[in-house]
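> have a look; sequence and predicted model below, questions after that.
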Amino acid sequence: MKREIRTRRQGPATLRGKAIPSTTTDQRLLDRRGPADWVHADPWRVLRIQAEFVEGFGLLAELPKAACVFGSARTRPDSPEFKLGEQIGAKLHEAGYAVITGGGPGIMEAANKGCDEAGGLSVGLGIELPFEQSMNPHIDIGLEFRYFFVRKTMFVKYSQAFVVLPGGFGTLDELFEAITLVQTGKITRFPIVLVGTEFWSGLLDWVRKVMVPSGKISAEDLDLIHLTDDPDEVVRVIVDAHEQVERQLAEQEARAETARQAGNGS
């Protein structure tokens, strides 16, 4: 019987068998235990981090407007959630959006597949993990990152909306980071849509009944999130939000032009 040889993607490189290190790049950066001699290599790590930013910015700079779809990598292709992800990917393309995912299987593959098969631009931003998670086959533009924080920057910089289907810790991490960035004004106020009322309602009830009354967040912060099961509503929320922003910008420009004309006339 032919022995199966493990394979791992590490940034742009592919490693097999005994060449695969026992830790990931993120682990080696963040783990301070053990001998400290590797600390002297940190300047080289900074250059590698810089290179990831440069490569990501260069490849993604000319993307059209896009929506980012998050969700579990463990979602099975025969599940209703997978089919829903496909529908959302297709409908986002029909509304004029590229689709960005983490590039892996599950919900990520579903959204990429729906967009791809509808003729849209499908993007995958992968990450080096201790276990192999290869890019799904429905991606037009794909990047593999070593560092989570670089990858997160790309998600935020090149998306105009977040669509979050049921998922695990990684999905929750992306969701709450997005909410925090919008809440604090670090990124422009754009829509965050949760898909799956049965899955997300318990979490939102806890936020509403515990976090709000205890003063940890404001009741208005819940307005940053829209919950639905309907893929058409997902797209409608995103499109309506962007049209509202465009109207506001047009009104601001009109007021500024009126002020300039008044100043010139005086």
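Now that the structure is in, tell me what you want to look at.

> all contacts plus neighbour counts: C-alpha atoms, from now on.
OK.

> now V239: which helix or strand?
helix 231-265 (DSSP states H and E).

> and that helix, which residues are buried?
Residues of helix 231-265 classed as buried by neighbour count (16 or more other C-alpha atoms under 10 Å): 231, 233-235, 237-239, 241-242.

> so which residues of the stretch 101-250 of the chain form helices?
Using DSSP state H, counting those that start in this stretch, the helices of the stretch 101-250 of the chain run over 107-117, 148-157, 169-183, 197-206, 231-265.

> right, so of those helices, which gets closest to V99?
Taking C-alpha to C-alpha as the measure, these were each checked against V99, and helix 107-117 came out nearest at 6.6 Å.

> which strands and helices lie in contact with that closest one?
Using 3 or more C-alpha pairs under 8 Å, 6 or more residues apart in numbering; DSSP states H and E as the contact criterion, the elements in contact with helix 107-117 are strand 66-70, helix 80-94, strand 98-101, strand 122-127.

> taking strand 122-127 as reference, get the angle to it.
What separates the directions of helix 107-117 and strand 122-127 is an angle of 150 degrees, with axes from the mean of the first three to the mean of the last three C-alpha atoms, to 10 degrees.

> this is the comparison structure:
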Amino acid sequence: MKDDSRKHPFRDSQQDVQAARHIPDTPQTRAPAYRLAFNDNDFMCREELRPVRLQLELLKPQLVMDERGIESTIVLFGGARIPDPAHKDKAGTKTLADLSKYYTEAQKFAYIMTERSMAAYGRENVIVTGGGPGVMEAGNRGADEAGGQSIGLNIVLPHEQAPNEYVTPDLSFNFHYFAIRKMHFLMRAAAICVFPGGFGTLDEMFETLTLIQTGRMKAVPFLLFGKEFWEKIINWEALADAGTISANDLKLFRFVETAEEAVAVIDGWPT
């Protein structure tokens, strides 16, 4: 954390938080009204404070990544249920077991890109995932094995979700708002890689494609790993034939199968 003590002459807010722990115990000091507003969890979680919470959730990861000097990221979206090939015998379906090969490709791809990132002192092309299991774990794992840092953008869910063990601890974030989390996925994105997945992966993929299609986000290398999977669940050509998207929209992304092919497409992507 930056030391801002010399920027202004006022007493530091953290000092007041510490001082508040040593005040006399009286009915007045125990009352919720007496709590410092920014240190009052009940107050901060009020419905009326939602705009403030949205701002804070946007600002905290932004400041941390700025302080770490991270300039660009490589985004990995993909299914939390896709297993490590070493454990594919425990997959719930044969299809998931077969898709375990993409865990390997995500891990390998992240390793290659992280080696490149380290050549830029870890500031560019930093791997970012949703921080969970499956493809996300593979991405963070590949970065860790390359000796570099990677980002995990976790989200609080009704069922327990913890960061996978390969996320760089200082870059392991947690979100309440899906919208703010999505912004942090894309604010520094130099490339988007989408692996087979479920509703969450589809949501992230289509929202990002929509941002690029509508010019709200600049076009970046957009790679779909697993052509057979994606063409089975989405009839891309039917969308174009129906006129609901244009034929040119099909050029916003490329299909790839391997980490090496993905790297080659990124390197040859039109600028």
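Alright, I've got the coordinates. Values in this document were obtained by computation on a predicted structure and should not be read as measured data.

> care to give me the TM-score?
Once the chains are overlaid, their TM-score stands at 0.73 when taken by TM-score structural alignment, normalised by the length of structure 1; 202 aligned residues with a C-alpha RMSD of 1.5 Å.

> thinking again about what came up before, can I get the helices of the stretch 101-250 of structure 1 in TSV including distance to L63 of structure 1?
What follows is those, written out as TSV (distance: least, C-alpha to C-alpha, whole Å):
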stretch	distance to L63 of structure 1
helix 107-117	15
helix 148-157	11
helix 169-183	20
helix 197-206	31
helix 231-265	17
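
> of all those helices, which lies closest to T14 of structure 1?
If you check each of these against T14 of structure 1 by C-alpha to C-alpha, helix 148-157 wins as the nearest, at 18.6 Å.

> just want the angle from the closest one to helix 169-183.
50 degrees.

> mean deviation of helix 148-157 of structure 1 from structure 2?
Between helix 148-157 of structure 1 and the aligned residues of structure 2, the post-superposition mean distance stands at 0.4 Å (mean C-alpha distance after the TM-score superposition for structure 1).

> in structure 2, which residue range corresponds to that helix?
Mapping helix 148-157 of structure 1 onto structure 2 (TM-score structural alignment) gives residues 178-187.

> got a list of contacts for that stretch?
Outside stretch 178-187 of structure 2, the residues that touch it by C-alpha atoms under 8 Å, 6 or more residues apart in numbering are 54, 57-58, 61-62, 75, 128-129, 153, 155, 175, 204.

> got the buried residues for it?
Of the residues in stretch 178-187 of structure 2, 180-182, 184-186 count as buried by neighbour count, 16+ other C-alpha under 10 Å.

> same question for stretch 102-120 of structure 2.
Applying a neighbour-count criterion of 16+ other C-alpha under 10 Å, one finds 102-118 buried in stretch 102-120 of structure 2.

> run the chain-centre distance for it.
16 Å (C-alpha atoms, centre = their mean, to the nearest Å).

> re the thing from before, nearest to P83 of structure 2 among the contacts of stretch 178-187 of structure 2?
For P83 of structure 2, the nearest member of the contacts of stretch 178-187 of structure 2 is T129. The distance, counting by C-alpha to C-alpha, is 15.8 Å.

> roughly how far apart are the equivalent of the closest one over in structure 1 and Y158 of structure 1?
Superposed on structure 1 with TM-score structural alignment, T129 of structure 2 falls opposite T101. As defined by C-alpha to C-alpha, to the nearest Å, T101 of structure 1 lies at a distance of 11 Å from Y158 of structure 1.

> so those two - more neighbours on which side?
Taking neighbours as other C-alpha atoms under 10 Å, T101 of structure 1 and Y158 compare with T101 leading, 26 against 19.

> tell me how far the more buried one lies from E253 of structure 1.
From T101 of structure 1 across to E253 of structure 1, the span is 34 Å (C-alpha to C-alpha).

> before we move on, back to that, out of the helices of the stretch 101-250 of structure 1, which gets nearest to Q27 of structure 1?
Closest approach to Q27 of structure 1 among the helices of the stretch 101-250 of structure 1 (C-alpha to C-alpha): helix 148-157, 10.7 Å.

> ok, back up a step: what's the helix holding V239 of structure 1 packed up against?
Counting by 3+ C-alpha pairs under 8 Å, 6+ apart, the elements that helix 231-265 of structure 1 packs against turn out to be helix 80-94, strand 192-195.

> so for A219 of structure 1, which of these sits nearest?
When those are compared for distance to A219 of structure 1 using C-alpha to C-alpha, the nearest one is strand 192-195, at 16.3 Å.

> in structure 2, what stretch matches the closest one?
When strand 192-195 of structure 1 is aligned against structure 2 using TM-score structural alignment, it corresponds to residues 222-225.

> could you do stretch 51-58 of structure 1 as well?
Mapped onto structure 2 using TM-score structural alignment, stretch 51-58 of structure 1 covers residues 56-63.

> how far does that stretch sit from its chain's centre?
Centre to centre, stretch against its chain (C-alpha atoms, centre = their mean), the figure for stretch 56-63 of structure 2 is 13 Å.

> circling back: export the helices and strands packed on helix 107-117 of structure 1 to TSV and append columns for distance to S218 of structure 1.
Conversion of these to TSV gives the following (distance: least, C-alpha to C-alpha, whole Å):
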stretch	distance to S218 of structure 1
strand 66-70	25
helix 80-94	30
strand 98-101	30
strand 122-127	33
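
> between the ones you listed, which one is nearest to A259 of structure 1?
For those, distance to A259 of structure 1 was read as C-alpha to C-alpha. The smallest value, 34.0 Å, belongs to strand 66-70.
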